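**Q** structure for the following, please:
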Amino acid sequence: MNGKLLIVDDHKQVLKALIQLLEPEFVSVTGISNPNQIISYINKEEFDVILLDMNFSAGVNTGNEGIYWLNRILKSDPLAVVVMITAYSDVNLAVKVIKEGAIDFVVKPWDNNKLITTLQAAFKLRQSKVENKNLRNRQKQLNKGIIKQYGLLIGKSQAMENVLRVMKKVARTDADVLVIGENGTGKELIVKDIHNNSRRADEAFISIDMGTITETLFESEMFGHIKGAFTDASEDKTGWFETASGGTLFLDEIGNLSLSMQSKLLTAIQNRVIYKVGSKTPIPFDIRLICATNKNLEEMVSKNLFREDLYYRINTIVIEVPPLRERGEDIVLLAEHFLREYASKYEKFYLKFSSKTLNKLMKYNWPGNVRELRHTVEKAVILCDSDVLTPDDFIISHATQQTNHQEKPPTFAETEKQALLIALNNNNGSVLKASKELGLARQTMYNKMQKYNL
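**A** The predicted model follows:
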């Protein structure tokens, strides 16, 4: 083993014997006879396993001294792996120390092979604990990266305010959530925002595209398998449910699952346990489940393409993300956001939209939603030759312009707010110049900006 072992025993002959036995098994073995030195040692050096005697005072066999130092060790290093050793065998005492946080209990005189096996298992546990801590730290950094990459959700339209209000309420709960909406509307961003504002924010966020998992590998991917479970199972595999335990499991495109896969998923969700392929041992899990789809699950239920019981299991809260064409002034806000992002990325720092360009973007139907808008702005930034982005810089299909006169027209308030946004953009945020362009008194301009929270 490559680990470091600390042995604590006040009996110097026992300590010497343990060191001689275990030195070939560890990269380093340190022995101390005075328990008062324990904390200073573990503060100076990181030990993988600690072998701790239960009693240090002559004539005392209660084990209370060992439990005291066990608690001190775990307080100093919550990841510490401690094996207790004592000359007094007692079942109740063994149970007590395990409850206090020790991982095993060894009785003197010990069996050499059994002791080595016990310490080997302890070393593997320590490795797992450290690995899990590193994964959690990595997840924290990834979550910070998610926030930095995607930023805050952008939108002041009534449609998005409704979504944000529901998100805020549901984020701090563990309720299962179903996010529905067209492709490109930002469903994954909604899900990540819910996770980042939940009590599980520092735990794992596992995102699975269910459309990429074949039926034959579904159980192995989701629940894991043991070595030898099938021909290619050369080692144990941890499934996504177990990996996400403690955090959030996001099942994207859940509408793509076959009925057989839906049944297996429902069983796991209902029972809150999974079974690895090839194993009969139940593995409990603790996840916050969020699903998303661009399909109409209610219609699929009516056509017997989606299980009704699974549908009601996953849709405790439903969040419907509106398409961009229904978000009115958000088109301008998002376009401005993407312009700043890509102007910085491609070092074209003085770019701005012309008023005609913003009008063109507002009239377009955006079938690809926010994703299409992002890519359209990026392409325009790359190809433009001046500091002003004109309508000609945006190659969009006239076939998808919003020309359907049966669509609901924008309200007067929406039209007024859009006009204010365009005027402010045309004048680099100058209220005075924007008010002149709109033919408004400056105070009236301020009042309207306050009214629309601009």
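
**Q** when you work out contacts or count neighbours from here on, use the C-alpha atoms and nothing else.
**A** Fine.

**Q** which residues are in contact with the most centrally placed residue in the chain?
**A** Within the chain, the residue whose C-alpha comes closest to the C-alpha centroid is residue 205; the distance, by Cα atoms, centre = their mean, is 2.1 Å. The contact partners of residue 205, taken as Cα atoms under 8 Å, 6 or more residues apart in numbering, are 139, 195, 244, 247-250.

**Q** which one of those has the most neighbours?
**A** When neighbours are counted as other Cα atoms under 10 Å, the busiest of these turns out to be residue 248, with 28 neighbours.

**Q** thought that one was touching residue 288?
**A** Yes. With contact defined as Cα atoms under 8 Å, residue 248 and residue 288 form a contacting pair (4.6 Å).

**Q** returning to that earlier point: and the contacts of residue 205, which two are furthest apart?
**A** Spanning the widest gap among the contacts of residue 205 are 139 and 250, at 14.7 Å by Cα to Cα.

**Q** related to what we said a few turns ago, just the ones of the contacts of residue 205 in helices?
**A** Using DSSP state H, the subset of the contacts of residue 205 located in helices is 139, 195, 244.

**Q** one more, for comparison:
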Amino acid sequence: MASVLPVLAKATVLIVDDDPDVLLALAVLLQPLVSQVTTEKNPERMPTLLRQMRFDVVLLDMNYQRARNTGNEGFYWLAQLRQLAPSTAVVLMTAYGDIDLAVRALKEGARDFVVKPWRNEKLVAALTEALGRTSGTGATPTQSASGTAALIGESDAMQAVRYKLEKIAATDANVLILGENGTGKDVVARLLHHLSPRAAAPFVAVDLGAVTESLFESELFGHLKGAFTDARQDRPGRFEAAQGGTLFLDEIGNLPLPQQVKLLAVLQNRQVTRLGSNAPVPIDVRVVSATNAPLYQLAAEDRFRKDLVYRLNTIEITLPPLRERGDDVELLAHYFTAHYAEKYRKADLTLTPSALGRLRAHPFPGNVRELQHTLERAVIMAESVTLRAEDLLFSALESTVPVAAPLRLDELEKSAIQRVIDKYQGNISQAARELGITRMALYRRLGKHNI
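**A** Purely as a prediction, here's the structure:
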């Protein structure tokens, strides 16, 4: 716990809970670590306390005397805190661990969410991270606009995702996350870590699409000084850096076969050997992987090892594209509009029916990320308190389909791809070259059109 002490040392903490035993236990835990701890049993006294003193963080129970199991009072007082002390970090507590409550808490401005009975290390880490985010020194794995928004939604598809998260977050099972670009795979990986017993340990992300073959072993497994020309000192790899925590392997579908073999050996043996060393290092990490590539098709074509797929996907989560999430588009649109209106100090902005209609009609090939960028631009350029359809400009980076004739152009794309595939008798490399796209982009389109 010593590593978190410098961050907490100057902090003033307010704990609000109707259980005297909880207040005493938290005060005993935190008093040696922080500058000052104030405890309060009655949440009605919070406004007075906030006027009398500035608190860096409030640890707030979600259930008091009324509606004890719903968390409604916690959300009410969270909203009050956001108004009365917007710079104060809020960490919510409840005895009723529920993924929907956690996501809603983060959406409505909480820095973190702790389930009772808590583990001391995890609670202290949550407070430390919350303070770091407030001061700008910490990471924000679930509190960014895109991170919070990724799981907003009431569609059946998102309910299924949340159900799986609730079931698997507390386990050590390896997870494979599938989905198109922009659907929030990295955010789900961070949330899995955040809600797991490993939350106080490191979350280490590796973009395998950006790791060259020559540096793969050094990057993931580490090296000793002198192992190769530029190895000027010993360096642990990402597996060792994630010890006790979660290792997120993004773009796993880009991994070449020789590197797949090396990764498989590490996952099977639960140990790594640094370059230049013969001494294996035991590892204790949970591996979460993600890809937008057609992994099963690659495995069927012997371009991705089936045994590695089995190692990676003890549990599989498929994130739905935004175009299949129905009314979630409107929920996300309202969220992003409010978020960026606050960020850019605009008046309370609203979306007109025409703007919402345009958003509902757009196919969003860039998914949640594209929607976020569209609304950020619209808020920045807004000249009134309403956003109209004409204020929404969609990204030219995506191969979007005009709203007027989405099906017809979709069919044209499918037909063009089919002709080129037939021309080269299924040779993906040659077909991609003629179409002017990458092989991975062609695979995505093949999956999209069921070719």
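
**Q** so what corresponds to residue 264 of structure 1 in structure 2?
**A** Residue correspondence to structure 2 (TM-score structural alignment): residue 264 of structure 1 is matched to residue 262.

**Q** strands of the stretch 251-400 of structure 1, start to end?
**A** With strands called from DSSP state E, counting those that start in this stretch, the stretch 251-400 of structure 1 shows them at 273-275, 282-284, 288-293, 317-320, 352-353, 388-389.

**Q** got the ones you listed as a markdown table, with mean neighbour count columns?
**A** Conversion of the strands of the stretch 251-400 of structure 1 to a markdown table gives the following (neighbours: other Cα atoms under 10 Å):
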| stretch | mean neighbour count |
| --- | --- |
| strand 273-275 | 21 |
| strand 282-284 | 13 |
| strand 288-293 | 23 |
| strand 317-320 | 18 |
| strand 352-353 | 21 |
| strand 388-389 | 20 |
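
**Q** and those strands: which comes nearest residue 49 of structure 1?
**A** By Cα to Cα (comparing all of the strands of the stretch 251-400 of structure 1), the closest turns out to be strand 282-284, at 26.2 Å.

**Q** who touches the closest one?
**A** Strand 282-284 of structure 1 is contacted by residues 242, 272-275 when judged by Cα under 8 Å, 6+ apart.

**Q** try 6 Å
**A** If you take Cα atoms under 6 Å, 6 or more residues apart in numbering as the criterion, strand 282-284 of structure 1 is touched by 272-275.

**Q** ditto for stretch 385-402 of structure 1
**A** Counting by Cα under 6 Å, 6+ apart, stretch 385-402 of structure 1 makes contact with 350-354, 357, 363-365, 380, all of which sit outside it.

**Q** any chance of JSON lines for the residues you listed, columns distance to residue 105 of structure 1?
**A** Rendered in JSON lines, the data for the contacts of stretch 385-402 of structure 1 read as follows (distance: Cα to Cα, whole Å):
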{"residue": "350", "distance to residue 105 of structure 1": "70"}
{"residue": "351", "distance to residue 105 of structure 1": "70"}
{"residue": "352", "distance to residue 105 of structure 1": "71"}
{"residue": "353", "distance to residue 105 of structure 1": "72"}
{"residue": "354", "distance to residue 105 of structure 1": "75"}
{"residue": "357", "distance to residue 105 of structure 1": "74"}
{"residue": "363", "distance to residue 105 of structure 1": "73"}
{"residue": "364", "distance to residue 105 of structure 1": "71"}
{"residue": "365", "distance to residue 105 of structure 1": "69"}
{"residue": "380", "distance to residue 105 of structure 1": "68"}
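
**Q** highest neighbour count among these?
**A** Greatest neighbour count in the contacts of stretch 385-402 of structure 1, by other Cα under 10 Å, goes to residue 352: 22 neighbours.

**Q** grab the nearest non-local neighbour of it.
**A** Spatially, and ignoring its direct neighbours in sequence, residue 352 of structure 1 is nearest to residue 388 (5.0 Å; Cα to Cα, 6 or more residues apart in numbering).
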